[in-house]
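1. Return atomic coordinates for the entry below.
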Amino acid sequence: MENYTKITLVGAGAFGNVYLCSRNNDKKMLILKEIPMDTMSTEERASAQNEVHVLKVLKHPNIIKYYENFLDGTKLVIAMEYAQGGTLYQYLKKQPDNLSEEEVLHLFVQILIALKYIHSEKILHRDLKTENILLDRKSRVCKVSDFGISKVLHSKTKALTVVGTPCYISPELCEGKPYDQKSDMWAMGCILYELVTLRRAFEETNLPALVSKITKAHYNTNFPKHYGVPLTGLLKKLLSKKPGNRPSVVEIMAEPFIMKKLFEVYCDLGAVEVKNQKTSKFDKQKGFSHASSNTSINSMATSKSQEQFAVYCWGGGISTPMRLPLPYADTQILQVECGRTKKSCVTENGRLIMWESSPTQSLPGAMGDSQNIPAFSPRFQEGQSGGMKMVSCGDMHTACLTDRGILMTFGTGSGGCLGHGDFSDLSEPQIVEHLLSHEVVAISCGSYHVMALTSDGEIYSWGRGDGGRLGLGDKATYSTPKRVPIPQHCEAVSVTCGNDSSVVLTADRKMLCTGSNHHNKLGLDLVTGRGVEEEVQLALSFTAVRTVPFSNEEISKVSLGTQHTAVITANGSLYMIGNNQFGQLASPPVSGGRNSTRVPKKVNVTPTQRFIDVSCGGTFTVAITESGRVLTWGKTIRGQLGRSAAGSISAEPEAIRFPGFTNMKIVSLSTSHGSSLLAVSGIEKNEQDLETKFRNSWDTNTWREEGKKPQ
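-> Next up, the predicted model:
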């Protein structure tokens, strides 16, 4: 066991426990099945040893991969592949409606392919069921598992032992007759029935009644109308009472409608998604593409030089946008994230980059000679080689999400915001074990709290709960993720955390808010055309907004500042609400008066201008227009507007300049208390000189020249 680190218990049964583990040498996630041999009968030990033997023999992409087995004290440990999507049974239980025939065949054919291979090795599975079919993260690839009671046939004789799960056992097994591969085909019929109807073919409240129903092959044949006759006809053949009437795997594969799907599965499962490549109309329709072997070196070089990515930073003493160095000149950026103490980004190839500052030395990449302007050097996050798709930063903690839906956190553990059950600090990302059974699809960090959204639409929160920011109905602090209730009939699609509040956007583009409503920054006041009719100071759980126009408009984007909020509606209008002491609502503050009207203000730049993104800092706002202009307004202190301005407040939205690019496209925007990060892509106006190329390809240990060598 010294080669593995246990992460969490994922299952327990009569034969032992199943753990999700990390292999120490490469951090690969595996499943370890522990079987206590000392408490087992002779037959049970034989079953465990049989599973090891069968797994060693079977090597197929649609069968769970076997890695090794070893003894740990008195326990037999089997190391196997980890399938993130759970079981086919769980997947079908979550479906609100019947699957399409295309999806039924896509899943069924893969199980069929695996079974053909199993039977070709003279092995009976004997326990085929939806609980033993595992899926990948996207629920597209099936893998057969659990060979504990499989039978190796050394000849053409039939097996005699009565084994299997009651709902899936064949009539001949119920009657104690010898059986062969046709019993596995009966189980395939039961699986196909579940795929078609989302329920089991044979179910009863007691075993005698179940056996009676199976031996009579009595099941409901009222199949959904959208399935074709060939499919339902195959299902009826598989559930024939007489084994001889059931088709074999080879016979099923010869069916024309199965052959077509076999061809698609064999092609699609091997296809590799190629990004940033022009594809033909045919390839787009098929949903996959293959890299051309005819691409010349010159065409590749031209493509690389056309589009460059850059990350700009301002605020925190940097008065105009400063281009941050990237590890390599061809680094492509997916997302940037700016925290109070961290600047980070996720690259196209799934790497997490952090920028470290040094105000006392001028490292390559520092744009300016002033000693008060920090120099930044990029570094890849230690212990992480790829697979990241999202990062979010709080005041002193960071959460990052992998492309497999696994959440990791690190930084300061104050308030339990790392979610590991304690308040300890971590220097490297560590998996949040409490969410391992879920696929996380989105994350957001507040100052000292975190929210995570799963693929099932569930929300989890943890950290400091002051003011009700966690949405759990109280103000308590939690150091592990807790399920957050939201109003019935609401489906969450995004989460946003602020300093002391949180917002959820629903599938119908409505806002639900929790936490402090100081200055009505969450829109929880009852505001109508007549003005403010009822004020709300805070909400302890997610509540629908009541302030017009938020309550009756479709919302596409929300950003929470310290005391103000920005909201973009579906038609591209931008509204500001909250404290306007420093002009952060894009209107001049009232001298000596009340700067919290508690009524949203629409930002008007031009009559036809639409907004596509916005981010609120502590006392300022940054917004992106549809035409690609980057506008800022609010308090001008320490360069947080990224432009020159007269006075301490600049309430009028004005554009920031980014020299050096043509056809500039905004990739990602993020702000923190006093700083901003912006990732862009475009074509550089002029060929870079050698010195600039050195600067933009700075590696923390070496200079790397990306251009021509000097003559």
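
2. Please make it C-alpha for all contacts and neighbour counts, starting now.
-> OK.

3. Check which residues of the top helix by length along the chain are buried.
-> Longest helix in the chain, counting residues (DSSP state H): helix 101-120. Neighbour counts over helix 101-120 (16 or more other C-alpha atoms under 10 Å) mark 104-115, 117-119 as buried.

4. Repeat that for stretch 537-547.
-> Buried, per 16+ other C-alpha under 10 Å, within stretch 537-547: Leu538, Ala539, Leu540, Ser541, Phe542, Thr543, Ala544, Val545, Arg546, Thr547.

5. Second input sequence below; structure requested for side-by-side comparison:
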Amino acid sequence: MDDPQPDAAAGAGGTRYVKVRTVGKGAFGTAVLYRKEPEGALVVIKQVAVLELSAAERVRALNEARVLALLSHRNVVRYLGSWERDGCLLLEMEFAGGGTLAQLLAARAARSAPLSERRALSLFGQVVAAIRHMHAHSVLHRDLKTENIFLTKDNVVKVGDFGISKVMGTQVQAETVLGTPYYLSPEMCEGLQYDQKSDVWALGCVLYELLALRRAFSAPSLPALVRKIVSADYAPPPPRYSAGTRGLLSSLLQTDPGVRPSANTIEDQLLPPLQAAANLTSDADSLDGTQGPCARSVVLELRASGRLVSVTPVALPARAALRELAVSRTHCVALTQEQVVFTWDVVDWRGRPGQGPDFNVGLESWRKPQHQPQCVDALTGLGITRVGAGDGFSVFASDSGAVLTCGDGAEGCLGHGDYSHCVRPRLVEKLLAADVVALAVGPAHVLALGGDGCLHAWGRGRHGRLGLGHQHDALVPEAVPLPPGVVVRSVHAGPDCSAVVSTAGELLLAGDNASGKLSPPKGLRLRSRLPVSARLPVQLTSKFSIKTQKFSGLETPVLTRS
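-> Predicted coordinates:
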């Protein structure tokens, strides 16, 4: 489908929509992220090919516009308008750029990093507020799940996806069984009439996921899942959470809907004392950078000129808690705990303004100096877990093991097979089957470790820094030959050299040794003589087990295990 051009009836007033990327596909339509010009605001437009749907499917598609138009709440995805064009229904709504709650919880589960009680209750309270607003307008969501709960870059909850929501009459109860099986209430599973209390059951399922980082109910088959749901057969939530919070969960997951509290009761009576108690608790065992409303990361930029030194805070979003920060001579890349990526230029890199690349790295635009952090919208929702910054280029790895690059391709560092620039993050196709688990990015080369233990390198090859046995540039990732029996634990990239630390605590080095920075310190010895330029990884052994190492311009510090 082409970029939508709203007509005058849509109130666009000449607004132009520029497609950014597809953010989701469902049974009845495709959700596409657009940038509205000239104001530059990001919006999501759900595109539904109405003529290709059955009558029942058309009703569901049109229902979302009807429900969205009824609702106006801080924690509900905001409806901006709808129109029809060429047989397609277009629904315009606000974009929540922080991904989904499901993605956040999956990332936390992968790191075995539970949410603090304060953080969990804060998120849950916002979901409850959204459901309360819906119920006040006689709307049942009927498909509440963590995949339909979105987050903004400031961690504000936005409940969305109202395709199967129902507007209830005052004396009518719903009977149609719809929704995601894991979140169905017992009464829905048994084919009974249901009302707002079914959404309350789904709230209980969401709260359980916030506490346990897994679904409350799961089974290998639908009949087994139904049996668990109708008997409320779920594992107890982690004991690290207070008895009050666990009691709230129990009240929501009651099989008798009449016993479950309403959304009003939850927000007005049950949540406030729990949130107050959680705010008084330090939760020192879960200092994760995202637990409370005041938790954040602060990045300071240090500049020195002669005897003059200045320290300036970088203007990241107020609640941003960083997971990774990559810095090069041209720009910085920051990854938040919510997997949102920000990038900004280094001010006056090398002391000469305007010497960086001719475009904003990852921001899909030609050169406009960006000294303030800008969100890389193209990466939102992709589950980015690692970032790297070279001179004029950026590298990103996702939780699925895919690698994307963008920026200046003059040194061949993008891995796309040529020296072309790329302003939009693009997949490195040669690594699609590698399942990358570790990255190291130097000024002009990249190392990527695959899940199978294979090490890949690409970029500038001078001084043999790639470890490929030659000094030629590698325009696509190439496998690095390692000595037999070496299992890589970590990879490191310096200005003109590379290093690998093995699981046995050995160090392998390749690259420029003209200054002797790769020569072994006391206590280390070489298996082979290290030349001025080591084109293949040279293995060092030691009476100590090496934990990690770092490169500087003229030396290589090594940290050993005691």
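
6. Any chance you could compute the TM-score here?
-> Here the superposed chains carry a TM-score of 0.65, computed using TM-score structural alignment, normalised by the length of the second structure; 466 aligned residues with a C-alpha RMSD of 5.3 Å.

7. Which stretch of the second structure lines up against the longest helix of the first structure?
-> Counting by TM-score structural alignment, helix 101-120 of the first structure pairs with residues 117-136 of the second structure.

8. so what does the helix or strand harbouring Cys21 of the first structure touch, helix or strand wise?
-> Using DSSP states H and E, the element containing Cys21 of the first structure is strand 16-23. Packed against strand 16-23 of the first structure by the contact rule (3 or more C-alpha pairs under 8 Å, 6 or more residues apart in numbering; DSSP states H and E) you find strand 4-13, strand 29-36.

9. Minimum distance to Glu428 of the first structure: which of these has it?
-> strand 4-13 (16.1 Å; C-alpha to C-alpha).

10. Report the buried residues of that closest one.
-> Of all the residues in strand 4-13 of the first structure, those buried under the rule 16+ other C-alpha under 10 Å are Tyr4, Thr5, Ile7, Leu9.

11. between those, which is nearest Gly148 of the first structure?
-> Distances from Gly148 of the first structure to those, taken by C-alpha to C-alpha, are shortest for Leu9, at 19.7 Å.

12. Now the closest one. Nearest residue, chain neighbours left out?
-> Leaving out its chain neighbours, the residue that sits closest to Leu9 of the first structure by C-alpha to C-alpha, 6 or more residues apart in numbering is Tyr19, at 4.5 Å.

13. Please apply the same query to His141 of the second structure.
-> His141 of the second structure sits nearest to Ser165 (C-alpha to C-alpha, 6+ apart), 4.4 Å away.

14. That neighbour pairs with which position in the first structure?
-> Matched by TM-score structural alignment, Ser165 of the second structure corresponds to Ser150 in the first structure.

15. how near is its match to Gln110 of the first structure?
-> 19 Å (C-alpha to C-alpha, to the nearest Å).

16. Leu231 of the first structure too?
-> 15 Å.

17. swap in Ser414 of the first structure?
-> From Ser414 of the first structure to Gln110 of the first structure the distance is 48 Å (C-alpha to C-alpha).

18. circling back: how about the contacts made by the match of Ser165 of the second structure?
-> Asn50, Glu51, Val54, Ile123, Leu124, His125, Arg126, Asp127 (C-alpha atoms under 8 Å, 6 or more residues apart in numbering).

19. The first one -> the second structure?
-> Same thing as Asn50 of the first structure. In the second structure, Asn50 of the first structure lands on Asn63 (TM-score structural alignment).

20. Tell me where the stretch 301-450 of the first structure has strands.
-> Counting by DSSP state E, counting those that start in this stretch, the stretch 301-450 of the first structure has these strands, from start to end: 308-315, 318-324, 333-338, 343-347, 352-358, 375-380, 388-393, 397-402, 407-411, 426-431, 440-445, 449-454.

21. So what angle separates the directions of the third one and strand 352-358?
-> Meaning strand 333-338 of the first structure. Going by axes from the mean of the first three to the mean of the last three C-alpha atoms, to 10 degrees, strand 333-338 of the first structure is angled at 40 degrees with respect to strand 352-358.
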